[in-house]
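A.B. asks: Any chance you can model this:
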Amino acid sequence: EPGAEVSRAALRRALADALPSYLVPAHLTEVGALPLTAHGKVDVRALPAPRAEDAQAAYEAPVTLYEVSMAKHWETLLGLERAGLADDFFASGGSSIKLIELLHHLRTEFGVGVPVSRLYQVTTLHGMAAAVEERVTGTTADEVPHLTFNPEAERPLFCFPPAGGHGLVYRGLAASLPAHRLIAFNYLPGDDKVSRYADLVAATVPEGPVPLLGYSLGGNLAFEVARELEARGREIAHVVVLDSRRTLEAYEPGPEVLKAFEAELGHHLHQHTGSEIVTAAVMEHAAEYLRFCGRTPNTGTLAAPVSVLTDEDKADLYEEGVPGSWHGSSAVGHRVLCGFGTHAEMLDAEHLPRNAELVRRLLDGEAAA
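C.D. replies: The predicted structure is shown next:
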């Protein structure tokens, strides 16, 4: 349309969606009209050469969690100073061997397998990041039920999903607990989720005592999985509950509770995953997860120790005798520690290091100051 402003970023994305990466131009230069020959054909020799400022303008910084992560992998593998969304993997120095190495890093970080053929089709950074996001969010058949962080660490720590239902929320915690291999579960639908999670724990670490951790609703789920594993004869080293209220009687959450719950969750999940797609995909599971926890009270007593890390304003809600506290949940010991930040802030960068240190001390059996 005459006079309309041209967005190079939007145009390049549209071309990348419609063409193989090698056909997407490296530079875009705006002209008022195409020069024509006397025969009415485009005069290629009369077209202006790409200018330096056009090349500079072509750089698009990574934004989403997947784009930022992909850019870091490219920069490390290919020795780049910076990788932009429109950059092509092979044009930037990549090779088939490098691509295989990239696939390994992606599977290690996100717990997903992206076919080599798919990445050959979308060789821009933006395209590759989108392909990984599709896999992680479960829009393809190859979704993995958990993510593994610090894969080289020997000490396992199973982390159960909060209301958002995605293991990505434990990325920061893993970075603060380098000695632990965090197996962060994604959401599993259905009323048989406790036994299915227990099966996954047993398959991942077949022998020896294992610690379980859960934030928000994940704490309630971790307790139930611990009960199931102990019933199977498995030893649980520790259950760490991050600001989860214990449910002792079954209940059905009403419409207003669900509405408020989903409003808070939408903001919180997007903050931690950096992805609109992840947020939209898991919101549909959130209400089912809350209803499941409502009809699955945390009764009984574990043989394992249970420790609770509360938010900084609610420690009094976990005192003995207060409904929702975890007193009586363990036959060998129960501790309540006051953490840092409000419930929604406990895994934020500002408070996470101190909360992670408290978790580490609990797992190591140290006195938490």
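A.B. asks: Could you use CA atoms for every contact and neighbour count after this?
C.D. replies: Will do.
A.B. asks: Would you mind measuring from Phe340 to Leu358?
C.D. replies: 10 Å (CA to CA, to the nearest Å).
A.B. asks: How are the helices of the stretch 251-369 of the chain distributed by residue range?
C.D. replies: Remark: helices assigned in the stretch 251-369 of the chain by DSSP state H, counting those that start in this stretch are 255-273, 276-294, 352-364.
A.B. asks: what's the angle between the first one and helix 276-294?
C.D. replies: Translated: helix 255-273. Helix 255-273 runs at 140 degrees relative to helix 276-294, counting by axes from the mean of the first three to the mean of the last three CA atoms, to 10 degrees.
A.B. asks: before we go on, could you also do this sequence so I can check it against the first one:
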Amino acid sequence: MTEHEIKEILRGIVWEVTEINDFQDDEKFMDRFGVDSMSIIEIVARTEKKFEIKFQEHQITQFTNFNEASRIVLDRIIIETISKEEDLWKIGDKFVNLNEKVDSNINIFCFPPGLGLGMAYLDIAKRLENECNFYAIDFLEDYDNYAEMLQEFANQVVMIQDKGPYLFLGYSSGASLAFEVTKVMELKGYIVSDIIMLDSYLWDSDMRNTDMRKLLESGEEMPDLVRRLLETPFGSSIHDSFTRYLKQLNNSGVICANIHNLVVKHRLNDKGWAEGTENNYLEYAIPGTHLSLILPEYIEILVNTISRILKDIQETNLIKN
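C.D. replies: This is a model prediction of the structure:
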């Protein structure tokens, strides 16, 4: 259903409630002919029934004209459709190859970003399908003991690839998670050769009061899909579980893996990771903002940079062909 079709249905509902049929698209309902708050409540109730959706409280206050109303209705339809298709978005508690038809001897193990869902990497994976197996996993939300959770992440890696060296990737706080799993792997005697980080900060006390929703307050626009996933029951649940983990996390210690951090140009610095490895820390400037890295306008540059890093790793024999 298009936004135009939604708008025409809304016109019929508004006429039924107010007997007014000549509102302009951007004209506020309450500015004409005494259309009061009770009328708005009735319009909202009939709209929910017609489209089989449920508005959130803050959206009702935005239900002010046809343009805004149709946008909100479309948004709710998409969110509730996503909610009904949970299995399409959740990978689960085991690594799944997002490039399932690819037979490569290079495995990348991707740890979920702050959203908590490994499917965030799908577009990157498809653009690298001729270069590597791209394994992703969701955040393991059923753990109160985080040491056991990290052990389980490590176990799942070894179930896919029983010997190192290993290559990890993480976007944002997913890189902080990858760092912690690397420490566990190294304690077990496994070699993680490299971690590719996508605009990641070392997680410490200064970062603990941050979550994905608070990035909105910084003026950075959240991609529509991410915002909608956060408003689904399953998306909200797994994000909240990841946030609880991050609120107690402190990325301390030193690993042996090389760290490659792809950072947005206007924030290029060591992000705190330079002291976190005994080996090489490298930064790569990329365009965009923290939340826009994987959007269509920037993803080609991002993927090309990852591809170049993979070639560099192969050339230094850290991954054996």
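A.B. asks: before we move on, the earlier item: of all the helices of the stretch 251-369 of structure 1, which one comes closest to Ala14 of structure 1?
C.D. replies: Among the helices of the stretch 251-369 of structure 1, the nearest to Ala14 of structure 1 by CA to CA is helix 276-294 (19.0 Å).
A.B. asks: Mean per-residue distance, the closest one versus structure 2.
C.D. replies: Compared with structure 2 after fitting, helix 276-294 of structure 1 deviates on average by 3.2 Å (mean CA distance after the TM-score superposition for structure 1).
A.B. asks: export the helices of the stretch 251-369 of structure 1 to CSV and tack on distance to Pro178 of structure 1?
C.D. replies: Shown next, in CSV, are those (distance: least, CA to CA, whole Å):
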stretch, distance to Pro178 of structure 1
helix 255-273, 19
helix 276-294, 26
helix 352-364, 10
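A.B. asks: ok, how many other residues are close to the aligned partner of Gly328 of structure 1 in structure 2?
C.D. replies: Alignment note (TM-score structural alignment): Gly328 of structure 1 maps to Glu275 of structure 2. Glu275 of structure 2: 16 surrounding residues under other CA atoms under 10 Å.
A.B. asks: where's Glu275 of structure 2 relative to Lys247 of structure 2, distance?
C.D. replies: Where Lys247 of structure 2 is concerned, Glu275 of structure 2 sits at a distance of 22 Å (CA to CA).
A.B. asks: With Ser218 of structure 2 instead?
C.D. replies: Distance from Ser218 of structure 2 to Lys247 of structure 2, by CA to CA: 19 Å.
A.B. asks: Looking at those two, which one has more neighbours?
C.D. replies: In terms of neighbours (other CA under 10 Å), Lys247 is the more surrounded of Ser218 of structure 2 and Lys247; the figures are 16 against 8.
A.B. asks: What residues does that one make contact with?
C.D. replies: 208-209 (CA atoms under 8 Å, 6 or more residues apart in numbering).
A.B. asks: Whichever residue in structure 1 pairs up with it - nearest residue in space that isn't next to it in sequence?
C.D. replies: Matched to structure 1 by TM-score structural alignment, Lys247 of structure 2 sits across from Gly294. Spatial nearest neighbour of Gly294 of structure 1, chain neighbours left out: Tyr251 (5.0 Å); criterion: CA to CA, 6 or more residues apart in numbering.
A.B. asks: and what of Val169 of structure 1?
C.D. replies: Among residues not flanking Val169 of structure 1 along the chain, His272 sits closest, at 5.7 Å (CA to CA, 6+ apart).
A.B. asks: now Ile124 of structure 2
C.D. replies: Val303 is the one closest to Ile124 of structure 2 (CA to CA, 6+ apart), at 6.4 Å.
A.B. asks: Verify the stated contact: the one you found with Lys126.
C.D. replies: No: judged on CA atoms under 8 Å, Val303 of structure 2 makes no contact with Lys126 at a distance of 10.0 Å.
A.B. asks: for the stretch 201-350 of structure 1, what spans make up the strands?
C.D. replies: 210-215, 236-242, 306-310, 334-338 (DSSP state E, counting those that start in this stretch).
A.B. asks: and these as TSV, adding mean neighbour count and distance to Pro162 of structure 1?
C.D. replies: Below are the strands of the stretch 201-350 of structure 1 laid out as TSV (neighbours: other CA atoms under 10 Å; distance: least, CA to CA, whole Å):
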stretch	mean neighbour count	distance to Pro162 of structure 1
strand 210-215	24	5
strand 236-242	24	10
strand 306-310	26	15
strand 334-338	18	19
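A.B. asks: Output those strands as JSON lines; include the columns distance to Ala55 of structure 1.
C.D. replies: Below are the strands of the stretch 201-350 of structure 1 laid out as JSON lines (distance: least, CA to CA, whole Å):
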{"stretch": "strand 210-215", "distance to Ala55 of structure 1": "46"}
{"stretch": "strand 236-242", "distance to Ala55 of structure 1": "48"}
{"stretch": "strand 306-310", "distance to Ala55 of structure 1": "51"}
{"stretch": "strand 334-338", "distance to Ala55 of structure 1": "53"}
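A.B. asks: Need the counterpart of Gly114 of structure 2 in structure 1.
C.D. replies: In structure 1, Gly114 of structure 2 lands on Ala163 (TM-score structural alignment).
A.B. asks: follow-up on the earlier one: of the strands of the stretch 201-350 of structure 1, which approaches Gln56 of structure 1 most closely?
C.D. replies: Once the strands of the stretch 201-350 of structure 1 are compared by CA to CA, strand 210-215 is nearest, at 43.8 Å.
A.B. asks: and the angle from the closest one to strand 236-242?
C.D. replies: For strand 210-215 of structure 1 against strand 236-242, the angle by the same axes, to 10 degrees is 10 degrees.
A.B. asks: ok, back up a step: can you give me the distance of the match of Gly328 of structure 1 to Lys126 of structure 2?
C.D. replies: Distance of Glu275 of structure 2 to Lys126 of structure 2, computed by CA to CA: 33 Å.
A.B. asks: quick one on the thing from earlier: who touches the match of Gly114 of structure 2 in this structure?
C.D. replies: Per CA under 8 Å, 6+ apart, neighbours of Ala163 of structure 1: 216-218, 265, 286, 289-290.
A.B. asks: what does Gly116 of structure 2 give?
C.D. replies: When contacts are counted by CA under 8 Å, 6+ apart, Gly116 of structure 2 touches 138-139, 235, 238-239, 242.
A.B. asks: out of these, who has the most neighbours?
C.D. replies: Phe139 (29 neighbours).
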